[in-house]
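Student: Okay, here's the prediction I keep looking at, along with the sequence it came from:
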Amino acid sequence: MDDQQNTSSLWSDHLNPHFSVSNYLNSSEEYLAYMCGPKRSRLSLPMTLVYTAIFLVGVIGNLLVCLVILKHHNMRTPTNYYLFSLAVSDLLVLLLGMPLEVYEMWSNYPFLFGTWGCYFKTVLFETVCFASILSVTTVSVERYIAIIHPFQAKLKSTRSRALKIIVTLWIFSILFSIPNTSTHGILLQYFPNGTLVPDSATCTVVQPLWIYNCIIQVTSLLFYVLPMAVISVLYCLMGVKLRDDHSLEADKMSVTVQRPSRKSVTKMLFVLVMVFGICWAPFHVDRLFFSFVVDWTESLANVFNLIHVISGIFFYISSAVNPIIYNVLSRRFRSSFQNLLPPIFKQWKAKLPVQNLAPRKSVLYLPDCNQKSSAQEGSPSFPHRTSICSSHLSTVLIIFQHNIFIMLHKRDQERG
């Protein structure tokens, strides 16, 4: 009881450095509002609407990514295995983390899930944070090896190796989440006379704040600053290599649905990493801001609250935007997504291109009937192409027979 009260007073003094017995309020609701803030956030309604939109887009998109990779054998590449791991991480955040955070917006206290629920909440967010950045870093390293050392990549970059690395990444993520999780617990508020404030349980830091601050600073350095610096260097080197590599022209000509070009895959992953870094930057700024500030003022508290709201939005956007990037920049993902759409949408989407493009394509490809079917990658088959080519060949045959008939007729006249 005494240790709990001492921890409570330390936390309260950090957030309210000018608190004293003179600030004591008789109402437990007013006391809790003073010590822990309002029970319901003023932004609960608009934030819930924003989070709901992100939730729907993110869950549907990441489920499609997982289904595409599991269902299509040609999508089970080492690179896509890392993207599958990233999609699982995003789904955990959206399905388990977001509903809990929305609930806390509407009812900040009491925390209803007990000590183990608090541990689960903390370890979940920490684990997915570490797993996401490690997955992005690993796929960047794999892409670097594929560009700089392509022959070595073909020998070592296998699906079994990717699976082992992914399992290792998740184990490390869980282990590294333990230090921060150990600093959290259920905090109860007490009146100055020592009596317990009803419904005051909150899931927060219960250890000395300097321990929490050190953990946050170290993990932000190891799991954001350094990985993003390494990734930036790797993509700069890849950019130089791809720009100077003249063999890309031949690579572009040999692109098929089964084997996309190195440049297109690298471009998609570069955009993925760039968006990831932008979306996660406010999250780490929010944590570092809290860990470095010692003497809180009203203006600093207002800035922190603003950063906290922005970081939450961008944090969840990062979990929803990846499938959109795949659909826009990857032909393979785009065609695979379309195959998973309900039949009514596929039929509607298939009719429009055929009606608009079929006549134009038949004219453009008329001179070469045999080459057209193999050269048009991933294009829908138009049934009238064969008839056009057949009519063209039959016309040539008629002209040829007519010329032969004229030659024979002239020869008979000369003999006669």
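Tutor: Perfect, thanks for sending it.
Student: switch to C-alpha atoms for all contacts and neighbour counts from now on
Tutor: Fine.
Student: show me where the stretch 251-400 of the chain has helices.
Tutor: Secondary structure of the stretch 251-400 of the chain (DSSP state H, counting those that start in this stretch): helices at 262-292, 298-320, 322-329, 331-339, 343-364, 369-375, 384-415.
Student: A further structure is provided below for comparison with the first:
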Amino acid sequence: MLLMTTYEEEETKDGTYIPTCNTVANSFWPISFVLFTIVVFFVIPLFILVVLYTVIARHLMTNSTISRGSSNNLLKYRKQVMLMLGTVVFCFFLCLLPFRALTLWILVVPIKVIVDFGIERYFTLLYFCRVMFYLNSAINPILYNLMSTKFREGFLRLCGLGPHRKKKKKTSEKTGTTGSTNCSSNHSDFWRRHSSNKSNSVKTLSNNTAAEKQVKVPLQTTVVSGSVARKKQESYV
């Protein structure tokens, strides 16, 4: 395209000169190059898409080994895939056709026809063709989002807005609840063990005290006689 481009100053109606950049295809090699780009970047890709997507559609409809779920759902999913493939091919053709057709029209018709067409209408048509040309590069994700539920779910998960985030949140909540339960159970085990140790120590102390009292009773009985000894015995018991 750089070899076909010329930079020059053109005279306007009021006699002033303005710099212009023109891409001229008025000889054999520039015209051949433009036709080559149309064939390589429009005709051949369109043919490849039609052939490959037709093979995919036939394989989906005729292959009985691909079966998941009921037959009604299977047929529904296959039709959805075929519709999506056909829409992708149709949008590719629809987006690229205006720009390629405009290019061919400029090459074929004389310059006088383009001048008579009007500069405003010409640039309006040119901008529309360019917008459609650029739209082809961004329309496939939009089509997949409109026609595929799995693509929408995956896109939402990628953005952190899908069910995966909720599931993860629920899982974390369950994990936190389990951790708190384990923690409380560990605390209860801790207090149970210490309470049992404490009760055992109390029992041991009571047994030792009882033994000491049983040892002291005879001593008191030997020193004190009569009713005083009996009162001391009863108090120790």
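Tutor: Sure, I can see it. In this text the structure is predicted, and so the values were computed from the model without any measurement.
Student: between the helices of the stretch 251-400 of structure 1, which gets nearest to M35 of structure 1?
Tutor: Proximity to M35 of structure 1 (C-alpha to C-alpha) singles out helix 298-320 among those, at 14.1 Å.
Student: Between helix 262-292 and that closest one, find me the angle.
Tutor: Angle, helix 298-320 of structure 1 to helix 262-292, by axes from the mean of the first three to the mean of the last three C-alpha atoms, to 10 degrees: 150 degrees.
Student: buried stuff in helix 298-320 of structure 1?
Tutor: For helix 298-320 of structure 1, a neighbour-count test (16 or more other C-alpha atoms under 10 Å) marks 304, 307-309, 311-320 as buried.
Student: just how off-centre is stretch 77-93 of structure 2 within its chain?
Tutor: 22 Å (C-alpha atoms, centre = their mean, to the nearest Å).
Student: quick revisit: what is the nearest of the buried residues of helix 298-320 of structure 1 to V50 of structure 1?
Tutor: I313 (8.0 Å).
Student: Just tell me what the closest one corresponds to in structure 2.
Tutor: Mapped onto structure 2 by TM-score structural alignment, I313 of structure 1 lines up with V131.
Student: And its match, how close does it get to C95 of structure 2?
Tutor: Distance, V131 of structure 2 to C95 of structure 2, using C-alpha to C-alpha, to the nearest Å: 9 Å.
Student: same deal with L74 of structure 2?
Tutor: Distance, L74 of structure 2 to C95 of structure 2, by C-alpha to C-alpha: 32 Å.
Student: Compare neighbour counts for these two and give me the winner.
Tutor: Ranked by neighbour count (other C-alpha atoms under 10 Å), L74 of structure 2 and C95 place C95 first, with 20 against 16.
Student: For that one, which non-adjacent residue is spatially closest?
Tutor: In this structure, C95 of structure 2 finds its nearest non-sequential neighbour in M132, 4.8 Å apart by C-alpha to C-alpha, 6 or more residues apart in numbering.
Student: for that neighbour, what are its contacts?
Tutor: Residues counted as contacts of M132 of structure 2 (C-alpha atoms under 8 Å, 6 or more residues apart in numbering) are 95-96, 98-99.
Student: if you set the cut-off to 10 Å instead, what comes out?
Tutor: 91-92, 94-99, 139 (C-alpha atoms under 10 Å, 6 or more residues apart in numbering).
Student: closest to C21 of structure 2 among the residues you listed?
Tutor: When the contacts of M132 of structure 2 are ranked by distance to C21 of structure 2 (C-alpha to C-alpha), F99 comes first, at 19.7 Å.
Student: wait, what's in contact with the residue mapped onto that closest one from structure 1?
Tutor: The alignment partner of F99 of structure 2 in structure 1, by TM-score structural alignment, is F283. F283 of structure 1 makes contact with 220, 289, 307-315, according to C-alpha under 10 Å, 6+ apart.
Student: go again using 8 Å as the cut-off
Tutor: F283 of structure 1 is in contact with 308, 311-312, 314-315, counting by C-alpha under 8 Å, 6+ apart.
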